[in-house]
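Asker: starting from these lines, generate the structure:
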Amino acid sequence: MAAQAVKLFIYDISKGMARQLAPMILGRSLDGIWHTSIVVYGEEFFFGGMGIESCPPHGTILGAPDNVVDLGSTEVPSNMFYEYLSQLGADSFKPDSYNLFEHNCNNFSAEAAEFLTGKSIPSYITDLPNEVLTTPMGQMLKSMLENTQVTPSSGHSTRNFNSKR
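Answerer: Presented below is the predicted three-dimensional model:
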């Protein structure tokens, strides 16, 4: 099997609002509120309120990503990656385990990237929840938004990797 390119798709789910409003609300600037996914084997893999899913690249309701990071390549066969996703979906990335601040799409992308390439995703993405939570308003927002789920699926064909074991 030839090496497969691994990409990180980065979406600002605030569509630029975080950059404008964060200084007033949080007292600090934010470049965005990030949703990420891993693109490999011709599919986009992500974690949200429905668990681990995949679709064709750009196939979520979020459309085209705001940024694409080349994470390198992988020699991991696709069937091994799918087995890995099924295990994650049955254990640590079940739909009911999603938490906007503590266990989200970015945690999934970091784990999948590590499995595929031995590298993680940029820390500015994974550190964002803690940055928000260090502010007084961030603590207030946490209690209001804690059970909010991001579900980027769309009308495109999606595959769910959550095992029913």
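
Asker: C-alpha only now, for contacts and for neighbours.
Answerer: Noted.

Asker: wait, what's in contact with the spatially most central residue of the chain?
Answerer: Against the mean C-alpha coordinate of the chain, by CA atoms, centre = their mean, the closest residue is C105 at 2.6 Å. Going by CA atoms under 8 Å, 6 or more residues apart in numbering, C105 touches H35, T36, S37, F46, F47, G48.

Asker: kindly report the same for N130.
Answerer: F101.

Asker: ok, now how distant is it from I10?
Answerer: 18 Å (CA to CA, to the nearest Å).

Asker: what ranges does this protein have for its helices?
Answerer: Ranges of helices in the chain, per DSSP state H, are 17-25, 78-90, 105-117, 123-126, 128-133, 136-145.

Asker: Provide the contact partners of the last one at residue level.
Answerer: Spelled out, it's helix 136-145. I25, L26, L100, F101, V132, L133.

Asker: drop anything exposed from these.
Answerer: L26, L100, F101, V132, L133 (16 or more other CA atoms under 10 Å).

Asker: export the contacts of C105 to a markdown table and tack on neighbour count and distance to H58?
Answerer: A markdown table is the format used below for those (neighbours: other CA atoms under 10 Å; distance: CA to CA, whole Å):
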| residue | neighbour count | distance to H58 |
| --- | --- | --- |
| H35 | 23 | 13 |
| T36 | 27 | 12 |
| S37 | 27 | 10 |
| F46 | 28 | 12 |
| F47 | 31 | 15 |
| G48 | 26 | 16 |
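
Asker: I have a second one here; can you model it like the first so I can compare?
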Amino acid sequence: MDQPNATYAVKLYIYDLSRGMARQLSPIMLGKQLDGIWHTSIVVYGEEFFFGGEGITGCSPGGTLLGEPNTIVDLGSTEVTEEIFMEYLSSLGESTYRADRYRLFEHNCNTFTNEVAQFLTGRKIPAYITDLPSEVLSTPFGQALRPLLDSITIAPPGGNVINGQDSQR
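Answerer: Reported below is the predicted structural model:
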């Protein structure tokens, strides 16, 4: 049961899906330095939440096959109760963040994390993460690869899908 006037820590988990390869290969392939290919999630109420090709998913922190995050950023705290948050996630899972709405460049884990961070804390996630798709697409190589990259769906295994009526929570 949530305590009245309680606050809950909100963390941003940042994973490099390339495991360091982006840093090494991006100058050659894109003509600019990328430090990583970022997957992000929000950790709050003792659980990690993210969006991918299966919809909104929750798991224990660090509980996907991605393992431990490369970086953890403290986004502050929230007074939003877990019950209200789960209703909010359920609503997002039925509408804006359904699995079929995932788009690698325009509507991805980072879009979701940024929206949820603002809902919980009023703060956005770092711009170097949300600006990454436009950085890649601003290069000739990025444009050439776009059709292939658009077909990619990221869905780190592990966790329970949260999508309204089908919620396993």
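
Asker: TM value for the aligned chains?
Answerer: Once the chains are overlaid, their TM-score stands at 0.96 when taken by TM-score structural alignment, normalised by the length of structure 1; 162 aligned residues with a CA RMSD of 1.0 Å.

Asker: give the aligned range of stretch 108-125 of structure 2 in structure 1.
Answerer: Aligned by TM-score structural alignment, stretch 108-125 of structure 2 falls on residues 104-121 of structure 1.

Asker: buried stuff in that stretch?
Answerer: Buried residues in stretch 104-121 of structure 1 (16+ other CA under 10 Å): 104-113, 116-117, 120-121.

Asker: what about that stretch, distance to the chain center?
Answerer: 9 Å (CA atoms, centre = their mean, to the nearest Å).

Asker: try stretch 82-100 of structure 1
Answerer: Using CA atoms, centre = their mean, the offset of stretch 82-100 of structure 1 from its chain centre is 12 Å.

Asker: which residues touch that stretch?
Answerer: 47-52, 103-104, 108, 145-150, 161-165.

Asker: what's the answer for stretch 49-56 of structure 1, then?
Answerer: Outside stretch 49-56 of structure 1, the residues within contact range by CA under 8 Å, 6+ apart are 42-47, 85, 89, 93-96, 98, 149-151, 153, 156-162.

Asker: drop anything exposed from these.
Answerer: Among the contacts of stretch 49-56 of structure 1, the ones that count as buried by 16+ other CA under 10 Å are 43-47, 85, 89, 93-95, 98, 149-151, 153, 158, 160-162.

Asker: counterpart of S77 of structure 2 over in structure 1?
Answerer: Checking with TM-score structural alignment, S77 of structure 2 has S73 as its match.

Asker: ok, the closest residue to its match other than its chain neighbours - contacts?
Answerer: Leaving out its chain neighbours, the residue that sits closest to S73 of structure 1 by CA to CA, 6 or more residues apart in numbering is A5, at 4.3 Å. Counting by CA under 8 Å, 6+ apart, A5 of structure 1 touches V40, Y41, D70, L71, G72, S73, T74.

Asker: now, those that are in strands?
Answerer: Counting by DSSP state E, the members of these that fall within strands are V40, D70, L71, G72, S73, T74.

Asker: for my notes, please list the residues you listed in TSV and give distance to D31 of structure 1 for each entry.
Answerer: Shown next, in TSV, are the ones in strands among the contacts of A5 of structure 1 (distance: CA to CA, whole Å):
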residue	distance to D31 of structure 1
V40	26
D70	20
L71	21
G72	24
S73	27
T74	30
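
Asker: and these, which two are furthest apart?
Answerer: Spatially, the most separated pair among the ones in strands among the contacts of A5 of structure 1 is D70 and T74, at 11.6 Å (CA to CA).

Asker: intersection of neighbour lists for those two?
Answerer: Joint contacts of D70 of structure 1 and T74 (CA under 8 Å, 6+ apart) are A5, V6.

Asker: which of the two has more neighbours?
Answerer: T74 (19 against 12; other CA atoms under 10 Å).

Asker: measure the more buried one to S86 of structure 1 for me?
Answerer: Taken as CA to CA, the span from T74 of structure 1 to S86 of structure 1 is 19 Å.

Asker: the match of S77 of structure 2 - how many residues pack around it?
Answerer: So S73 of structure 1, with other CA under 10 Å, has 17 neighbours.

Asker: likewise for A127 of structure 2?
Answerer: 9.

Asker: would you mind measuring from it to F51 of structure 2?
Answerer: 18 Å.

Asker: ok, L75 of structure 2 next?
Answerer: The value you get for L75 of structure 2 to F51 of structure 2, if CA to CA is used, is 18 Å.

Asker: what of K32 of structure 2?
Answerer: Note on K32 of structure 2: its distance to F51 of structure 2, by CA to CA, is 27 Å.
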